[in-house]
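Novice: No letters, just coordinates:
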């Protein structure tokens, strides 16, 4: 669940993050150049940490940027990180940079999503995969997880759906553990409940192909395309919005996929 400031101060919040990360007071003290005694005093409220100490502990506990603001507020300090809407003029450079990046990746698919997997930008490679998807699934806010796993979305076209679905759900579980976000958990419960087609026992298993990472095998125009996913984020973000953006690129996993995509988009 998302962290909120409490009347008890920052101590219980820091202890909760430390326990979730499975770090002892001594280990955290060593990382933060402090002492286990001081960490204990902070967690029990006997000592009020400095603003720098709150940020240092949050850094070593890998607390998401959004939640660092909550820790600062609970400790009596002003939030350090802004949350600028992506369509704000101040974000023009970030937005333009991401657009150039994903457009430059064409003809291969690339997409930008936020912490809730809502699509913020997509290139023509992605739009190609979304051809003939029902309009109700394409209505804003466009959500990448719903589009992929919904039985009227891409799911029927993904030949290794069970494997790919398992990968996506595990990815969401890791994000929930990291961010403790209730809206993200609700999205997870929704998409995890989508029906999965029964396997056809009469269908012969495909010949194994030596991939170096789990591919997404998806049908398009009578062909099976193969992609490996790569996700990039911003280093040392100083804004909540930027911290929660992720750029996913789908790298062709075989020569046939490369040849086909290049034939579509010179």
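Specialist: On my side now, so go ahead. From a predicted model like this one, the values you see are computed outputs, not experimental measurements.
Novice: Only C-alpha atoms from now on, for both contacts and neighbour counts.
Specialist: Fine.
Novice: Could you identify the longest helix within the chain?
Specialist: helix 161-179 (DSSP state H).
Novice: now for that one, which elements pack on it?
Specialist: helix 182-192 (3 or more C-alpha pairs under 8 Å, 6 or more residues apart in numbering; DSSP states H and E).
Novice: For the helix it packs on, buried residues please.
Specialist: By 16 or more other C-alpha atoms under 10 Å, the buried positions in helix 182-192 come out as 184-185, 187-188, 191-192.
Novice: circling back: who touches the longest helix of the chain?
Specialist: Contacts of helix 161-179 with the rest of the structure, by C-alpha atoms under 8 Å, 6 or more residues apart in numbering, involve 1-2, 63-64, 67, 145, 149, 155, 184-185, 188, 192, 196, 214-216.
Novice: before we move on, which element is residue 38 in?
Specialist: helix 36-44 (DSSP states H and E).
Novice: Of the contacts of helix 161-179, which qualify as buried by neighbour count?
Specialist: Using 16+ other C-alpha under 10 Å as the burial test, these include 63-64, 67, 145, 149, 155, 184-185, 188, 192, 214-216 as buried.
Novice: Name the nearest of those relative to residue 228.
Specialist: residue 215 (4.7 Å; C-alpha to C-alpha).
Novice: got the contact list for the closest one?
Specialist: Applying C-alpha under 8 Å, 6+ apart, the residues contacting residue 215 are 164, 226-229, 253.
Novice: swap the cut-off to 6 Å and go again
Specialist: 227-228 (C-alpha atoms under 6 Å, 6 or more residues apart in numbering).
Novice: Distance-wise, check it relative to residue 208.
Specialist: Relative to residue 208, residue 215 is positioned 12 Å away (C-alpha to C-alpha, to the nearest Å).
Novice: Grab the most central residue of this protein for me.
Specialist: When the chain is reduced to its mean C-alpha position, the nearest residue by C-alpha atoms, centre = their mean turns out to be residue 115, at 5.5 Å.
Novice: Residue 242 is in contact with that one, correct?
Specialist: No: in this structure, residue 115 is not within contact of residue 242 by C-alpha atoms under 6 Å, at 10.0 Å.
Novice: before we move on, back to that, quick one: which of the contacts of helix 161-179 sit in helices?
Specialist: Mapping the contacts of helix 161-179 onto helices (DSSP H) picks out 67, 145, 149, 184-185, 188, 192.
Novice: now, among those, which is nearest to residue 26?
Specialist: So of the ones in helices among the contacts of helix 161-179, ranked by how close each gets to residue 26 (C-alpha to C-alpha), first place is residue 67, at 22.8 Å.
Novice: Next one for the comparison:
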């Protein structure tokens, strides 16, 4: 295999791909060469195609550029080397322990809601408290693959119940843009454009956004008789060596006040 190969329908030399990642990270050739402990001259030769990097050099540069594992495999292929990171389906025997661990984490978070999603925010698993968030959404949004962002912001999804819709929408779109900045994933780009087209004004014209005293963006939902409010955290695997595992994340929702805490405990019973 030569120094360039077809990757997902396009051919690109490894040097050009590395330059794209360097520019995406806002690094000069000098800065990257210092971090990776190589000469600026050699890096320049690699980027222009005058030198073919070794397998170890590709991996070293990818590490310092914080390139996702999926794209590290693409860089290796483009340089003429075999991928080194596995990419097993989540339901494969190789990842059974990972999926079991994810499900245990989700169950342990009950009676509070929690979900696991993939790189496109498609739902991988959810715990028994998830229906408390998705109550009343249109059936077509719950047909697999269920996209968590679409489910949240679609006008037939959770959006009508979100008191601080404008604030929560800005929060989610901001997270999505940050992922785009890291990955430049075309599927995420298309999702971002779709979500931007949804109505995003405040669901309550009298809502105070943000409320006095808020230090994080809460998710505030209407329910019969009042409002419940959540804070959320996102967890990922710390030492992934598989593409699928690296792209998994768990979002856990916690009650933001005592009213919500009581409501969730009562609902869990």
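Specialist: Cool, got the structure. Keep in mind it's a predicted model, so treat the numbers as computed, not measured.
Novice: returning to what we had before: shared neighbours of residue 115 and residue 242 of the first structure, anything?
Specialist: Counting by C-alpha under 6 Å, 6+ apart, nothing touches both residue 115 of the first structure and residue 242.
Novice: all helices for the stretch 1-150 of the second structure, in order.
Specialist: 14-24, 29-36, 40-48, 55-64, 69-79, 96-108, 131-134, 148-153 (DSSP state H, counting those that start in this stretch).
Novice: Need these in TSV (columns: distance to residue 260 of the second structure).
Specialist: What follows is these, written out as TSV (distance: least, C-alpha to C-alpha, whole Å):
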stretch	distance to residue 260 of the second structure
helix 14-24	42
helix 29-36	47
helix 40-48	54
helix 55-64	42
helix 69-79	39
helix 96-108	18
helix 131-134	11
helix 148-153	19
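Novice: Quick check: which of these is nearest to residue 252 of the second structure?
Specialist: Here helix 96-108 is closest among the helices of the stretch 1-150 of the second structure (C-alpha to C-alpha), at 8.1 Å.
Novice: neighbours around the aligned residue in the second structure for residue 54 of the first structure, how many?
Specialist: Under the alignment (TM-score structural alignment), residue 54 of the first structure pairs with residue 58 of the second structure. Using other C-alpha atoms under 10 Å, residue 58 of the second structure is surrounded by 21 other residues.
Novice: Repeat that for the one 5 residues further on.
Specialist: By other C-alpha under 10 Å, 14 other residues sit near residue 63 of the second structure.
Novice: Next one: it relative to residue 178 of the second structure, how far apart?
Specialist: Distance of residue 63 of the second structure to residue 178 of the second structure, given as C-alpha to C-alpha: 19 Å.
Novice: what's the matching range in the second structure for the longest helix of the first structure?
Specialist: Going by TM-score structural alignment: helix 161-179 of the first structure matches residues 165-183.
Novice: mean offset of that stretch relative to the first structure (after superposition)
Specialist: Here the mean offset of stretch 165-183 of the second structure against the first structure after fitting is 0.7 Å, by mean C-alpha distance after the TM-score superposition for the first structure.
Novice: Against residue 266 of the second structure, how distant is residue 213 of the second structure?
Specialist: 27 Å.
Novice: between the two, which one's more packed in?
Specialist: Neighbours per residue, other C-alpha under 10 Å: of residue 213 of the second structure and residue 266, the larger number sits with residue 266, 10 against 6.
Novice: For my notes, confirm that one occurs in a helix.
Specialist: Yes: residue state for residue 266 of the second structure (DSSP: H, G, I helix; E, B strand; the rest coil) corresponds to a helix.
Novice: Map it onto the first structure.
Specialist: Residue 266 of the second structure maps onto residue 263 in the first structure when the alignment is built from TM-score structural alignment.
Novice: Point out the other helices and strands that the longest strand seen in the first structure packs with.
Specialist: Identified as the longest strand of the first structure according to DSSP state E is strand 223-232. For strand 223-232 of the first structure, the packing partners by 3 or more C-alpha pairs under 6 Å, 6 or more residues apart in numbering; DSSP states H and E come out as strand 216-220, strand 246-252.
Novice: and these as a markdown table, adding distance to residue 258 of the first structure?
Specialist: Conversion of those to a markdown table gives the following (distance: least, C-alpha to C-alpha, whole Å):
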| stretch | distance to residue 258 of the first structure |
| --- | --- |
| strand 216-220 | 13 |
| strand 246-252 | 6 |
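Novice: who wins for proximity to residue 89 of the first structure among those strands?
Specialist: strand 246-252 (20.0 Å).
Novice: Could you find the counterpart of residue 96 of the first structure in the second structure?
Specialist: Residue 96 of the first structure maps onto residue 100 in the second structure, by TM-score structural alignment.
Novice: Residue 69 of the first structure now?
Specialist: Using TM-score structural alignment, the partner of residue 69 of the first structure in the second structure is residue 73.
Novice: Please report the distance of its match from residue 137 of the second structure.
Specialist: Counting by C-alpha to C-alpha - residue 73 of the second structure and residue 137 of the second structure are separated by 38 Å.
Novice: And the two? Which one has more around it.
Specialist: residue 73 (24 against 20).
Novice: if I pick residue 153 of the second structure, what's in contact with it?
Specialist: residue 159.
Novice: run the last query once more with 8 Å
Specialist: For residue 153 of the second structure, the contact set (C-alpha under 8 Å, 6+ apart) comprises 159, 169, 195, 198, 200.
Novice: Alright, I will stop here.
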